[in-house]
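Peer 1: Prediction below, plus the sequence it came from.
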Amino acid sequence: MVVNGIHTSTEYHGKLDTIAVHGSGEAKTNGAAVLPVHNSVTYGVRGEYKDGCAFYTRPADTPNHAELAKKMALLEGTKAAVVTASGMAAISSTLFALLRSGDHLIIQDNVYGGTHELVHEEFPSLGIEHTTVDPQDPAQWEQALRPNTKVFYVESISNPLVRVTDLAGVAGFARRHGITPVVDNTFASPVLCRPADMGFVVVHSATKFLNGHSDLLAGVVSSSRDFIGKVTQKMVMYGGCLDPHACFLLNRGMATLGLRMRQQCASALAIAEMLQQHPMVENVSYPALASSPDHALATKLFGGRGGGVLSFVLRGSMAQTKAFLGHLHLPFVAPSLGGVESLVCLPAETSHLALGPDGRKAAGIPETLVRLSVGVEDTADLIQDIQQALAAAGIKNCHVSNGGAPH
């Protein structure tokens, strides 16, 4: 259904795996099992333009955009959604819809590098202020609050330290103070949690787990019908529309979201448990580990699952850490995450390069931190490959205490 130009969810309430495959169930064309790609940029109008009819691609009006938005709204449990050209387009369109010059936002102290640059480098030039806080420390939230605070921005699972945010606490704080909570749910996905149920505006880099195949850039925002209308206006203004063929690919990729995530979560936990016991590993950050400081929170929010990403620091130099990466056969050494293939990188040289050494130190990101996005390969094969790469790198067993997440 389309109301005021915004694609909204229907009354269909299947479980996640069923929604991921069938979406709203309204998109079949001429009996086709798969919605075809509508490549036309413009659409003819006879007589008066009627709301809900495809008109032009940039406002995300095509049938491909419409079905994808409805599917995402159903998965997140929201009234509406809009798809964008990238995760950063989703994040920036959302924040520009909420903030003006003179406003202030609270943002957690460890976020994706692109978000960090937007808030720390771009917003000051626009007269938008911010304060960083620990997403698990309510005392800091109270201290950061100002009369002009409009937004509290967090990540459900942080990038790259894989820490869990107290989503219920943040949502309650935002309600009490009349500010809008926004969460980047990329690492968790709707498989692990649906923050909209707590009152969050939810953003995703759909490039990652939602698509799952490392072959497109996309973003999604899910929220109320009225707010998605405001986000769509910003998306249209700044040209952040996703093209119809990418919509087609994302719709297809999302069909296996639940299947992929269950395998990735299971493998990530097994790998994290192996690494935690390995003498060459200094520490491991993965919330489903029983030893993780976030285990209780992950159990409450995610049913004990930790997602498909973990990070760890090896006992050794940068050269030895890079040697470890070089000896891996299965994980692909590259940025990004969430694909069917395992991906491994050093955030200091990829996602968080722009922070610089001082910025990374302040954010608690060691230069030798390794981020591993676990794919759907056989778990035993991945573990064997990681073990042989550790041995081949010759990382020494330094006298450093083991356990605990990097801060």
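Peer 2: Received the coordinates, thanks. Numbers count the residues shown, from 1 in each chain.

Peer 1: use CA for all of it now, contacts and neighbours both
Peer 2: Will do.

Peer 1: which residues of this protein fall in strands?
Peer 2: 2-3, 6-7, 80-84, 104-108, 129-133, 149-155, 180-184, 201-205, 219-223, 281-285, 309-314, 332-333, 343-345, 369-373 (DSSP state E).

Peer 1: just checking, what packs against the longest one?
Peer 2: Helices and strands touching strand 149-155, by 3 or more CA pairs under 8 Å, 6 or more residues apart in numbering; DSSP states H and E, are strand 104-108, strand 180-184.

Peer 1: out of these, which comes closest to residue 205?
Peer 2: Shortest distance between residue 205 and those, using CA to CA, is found for strand 180-184: 8.0 Å.

Peer 1: between the closest one and strand 219-223, how big is the angle?
Peer 2: Angle, strand 180-184 to strand 219-223, by axes from the mean of the first three to the mean of the last three CA atoms, to 10 degrees: 150 degrees.

Peer 1: Quick one: the helices in the chain, in order.
Peer 2: Using DSSP state H, the helices assigned to the chain run over residues 16-22, 63-76, 87-98, 113-117, 138-144, 167-177, 189-192, 225-238, 244-254, 257-277, 295-302, 318-327, 356-363, 379-393.

Peer 1: Can you point out the buried residues in the fourth one?
Peer 2: This means helix 113-117. Of all the residues in helix 113-117, those buried under the rule 16 or more other CA atoms under 10 Å are 113-116.

Peer 1: which one of those residues is nearest residue 167?
Peer 2: For the buried residues of helix 113-117, the residue nearest residue 167 by CA to CA is residue 115; the value is 18.6 Å.

Peer 1: Next up, the contacts around that closest one.
Peer 2: 88, 91 (CA atoms under 8 Å, 6 or more residues apart in numbering).

Peer 1: how much space between residue 138 and residue 76?
Peer 2: Here residue 138 is placed at a distance of 26 Å from residue 76 (CA to CA, to the nearest Å).

Peer 1: Between the two, which is the more surrounded one?
Peer 2: Using other CA atoms under 10 Å, the more surrounded residue of residue 138 and residue 76 is residue 76, with 24 against 15.

Peer 1: surely that one meets residue 222?
Peer 2: Yes: with contacts defined as CA atoms under 8 Å, residue 76 counts as touching residue 222 at a distance of 6.9 Å.

Peer 1: Against that first model, consider the following:
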Amino acid sequence: MTSYLLKGVSVLGGAKQDLVIRDGIIADGGKADETIDADGLVALPGLVDLHTHLREPGREDAETVETGSRAAALGGYTAVCAMANTSPVADTAGVVEQVWRLGREAGLVDVQPIGAVTVGLAGTQLAELGAMATSAANVRIFSDDGFCVADPRLMRRALEYVKAFDGIIAQHAEEPRLTEGAQMHEGEVSTRLGLTGWPAVAEEAIIARDVLLAEHVGSRLHVCHVSTAGSVEVLRQAKARGVRVTAEVTPHHLLLTDELAASYDPVFKVNPPLRTRADVEALRQALVDGVIDVVATDHAPHAVQDKECEWAYARPGMVGLETALPVVLSVLGERWDLIADRMSRTPAKIVGLDGHGGELTAGSPANLTLVDPSARRVVDPSELASRSRNTPYAGTTLPGRIVATFLRGVPTVLDGKAVK
């Protein structure tokens, strides 16, 4: 295995130092086979995404495990959690093991499958949670993302079941009876445009219900893609009571607002929808405060025909793996330790990914990424590694450039380009 000297690198924005990568770990000095001039670069622990849609099996026209893994590596990620809404749904040990093996074969990031909570994401019968947990994929998070586990009795049963092995239920918080036919955030803009609104309370009501269930059961709950100021307050109160709840926010909900829907460009259609400026500000503060624990991309690639159509018929979702860190940099600034915590340490801890999210010190696994904070990038959809092009940042200049990514000491990205 080739060894590398990262010369003059700044770990988490600190003083310049030399890091040596040898035999898959960060070594305590010594010589190396190759030297990378890292002057001006910042080293972060490899990023970990709790919410990625890789589409395989079933929708390889939109994304595959390999193409999504390559996009992740180029975004500075060393591990991603693959959502269950594939075709067939990842609701059995066989399907989650297939996704896990495809990730290992690609060898670009560690792909950790997320299992479905219910059979076929239908919300009526629990899936094979135990079988998925004991499979080779070692599933620890279960989610029907894309659909809410709306039945409270079923949600309670799921929380009770996974408690036995300290698993997590990750909820897509959306009361479906309040969002039927919804096209965007319910508010002044939706009224002006004449589009059916998706009210904030549809998210907040489910979160409130589920934190009470999690508190009653004593189990772990994770809330996907929090998008409203009201949700933040529900989470703040739950955490103050000691409820075992964690939450994520997406880069796009930290930056974009519902005003963009006025363009009727379906690239801005997402679930949950883009919210108001006040919601964006509340989400940013909650991320800093730790009320929201992590940034997760909700990377949602779609084939051309599913996005380049009328707004009402377009599938919701945006790609985000390759732009997540630059967007977060534009929001938080160069607060490197905070970024490392919200995008690497904490997500790795939540899902239990040993070897990821660690300190960049001698003896630690060499899962890391190098960032050039002085670089500026104009997002060109045609240059994305993802098989899909539905980015909301086309033509936007974002700060920061991923120069290199290492997975257990093996480079997956060098000089900003995928190694394989």
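Peer 2: Sure thing, it's come through. No experiment lies behind these values; they were computed from the predicted model shown.

Peer 1: What does the superposition give as a TM-score?
Peer 2: Here the superposed chains carry a TM-score of 0.30, computed using TM-score structural alignment, normalised by the length of the first structure; 204 aligned residues with a CA RMSD of 7.1 Å.

Peer 1: quick one on the thing from earlier: can you tell me which of the strands of the first structure is most buried?
Peer 2: Among the strands of the first structure, ranked by average contacts under mean count of other CA atoms under 10 Å, first place goes to strand 80-84 (a mean of 31).

Peer 1: closest one to residue 82 of the first structure among the helices and strands packed on strand 149-155 of the first structure?
Peer 2: Residue 82 of the first structure sits nearest to strand 180-184 of all these, at 14.7 Å, using CA to CA.

Peer 1: what angle sits between the closest one and helix 167-177?
Peer 2: Using the same axes, to 10 degrees: strand 180-184 of the first structure against helix 167-177 is 160 degrees.

Peer 1: And strand 180-184 of the first structure, what does it pack against?
Peer 2: Secondary-structure packing of strand 180-184 of the first structure (3+ CA pairs under 8 Å, 6+ apart): strand 149-155, helix 167-177, strand 201-205.

Peer 1: which element follows the helix or strand hosting residue 348 of the second structure toward the C-terminus?
Peer 2: Secondary structure from DSSP states H and E places residue 348 of the second structure in helix 346-351. Using DSSP H and E, the helix or strand that follows helix 346-351 of the second structure in sequence is strand 368-378.

Peer 1: Any buried residues in that next one, and which?
Peer 2: For strand 368-378 of the second structure, burial by neighbour count (16+ other CA under 10 Å) applies to 368-373.

Peer 1: doesn't residue 234 make contact with residue 228 of the first structure?
Peer 2: No: with contact defined as CA under 8 Å, residue 228 of the first structure does not count as touching residue 234 (9.9 Å).

Peer 1: Who has more neighbours out of those two?
Peer 2: The neighbour comparison of residue 228 of the first structure against residue 234 (other CA under 10 Å) goes to residue 228, with 24 against 21.

Peer 1: give me every residue that touches the more buried one.
Peer 2: Applying CA under 8 Å, 6+ apart, we find residue 228 of the first structure in contact with 6, 80-82, 221-222.

Peer 1: For it, give its distance to residue 117 of the first structure.
Peer 2: Residue 228 of the first structure is 24 Å from residue 117 of the first structure, where distance means CA to CA.

Peer 1: Might one say that residue 93 of the first structure is in contact with residue 235?
Peer 2: Yes: contact criterion CA under 8 Å: residue 93 of the first structure and residue 235 qualify, at 5.5 Å.

Peer 1: These two: which is more packed in?
Peer 2: It is residue 235, of residue 93 of the first structure and residue 235, that has more neighbours when counted by other CA under 10 Å, with 27 against 24.

Peer 1: Am I right that the more buried one is in contact with residue 84?
Peer 2: Yes: here residue 235 of the first structure reaches residue 84: they are 7.2 Å apart, a contact under CA under 8 Å.

Peer 1: one step back: which one of the contacts of residue 228 of the first structure is nearest to residue 327 of the first structure?
Peer 2: Nearest to residue 327 of the first structure among these, counting by CA to CA, is residue 221 at 38.6 Å.

Peer 1: Neighbours of the nearest residue to residue 65 of the first structure once chain neighbours are set aside, how many?
Peer 2: Excluding the flanking residues, the one nearest residue 65 of the first structure by CA to CA, 6 or more residues apart in numbering is residue 247, at 6.1 Å. Using other CA under 10 Å, residue 247 of the first structure is surrounded by 29 other residues.

Peer 1: Distance check, residue 247 of the first structure against residue 225 of the first structure.
Peer 2: According to CA to CA, residue 247 of the first structure and residue 225 of the first structure sit 20 Å apart.

Peer 1: quick one on the thing from earlier: which of the helices of the first structure sits most buried?
Peer 2: Buried most deeply of the helices of the first structure, by mean count of other CA under 10 Å, is helix 63-76, with a mean of 26.

Peer 1: tilt between it and helix 244-254?
Peer 2: 30 degrees.

Peer 1: elements contacting helix 63-76 of the first structure?
Peer 2: strand 6-7, helix 16-22, strand 80-84, strand 219-223, helix 244-254.
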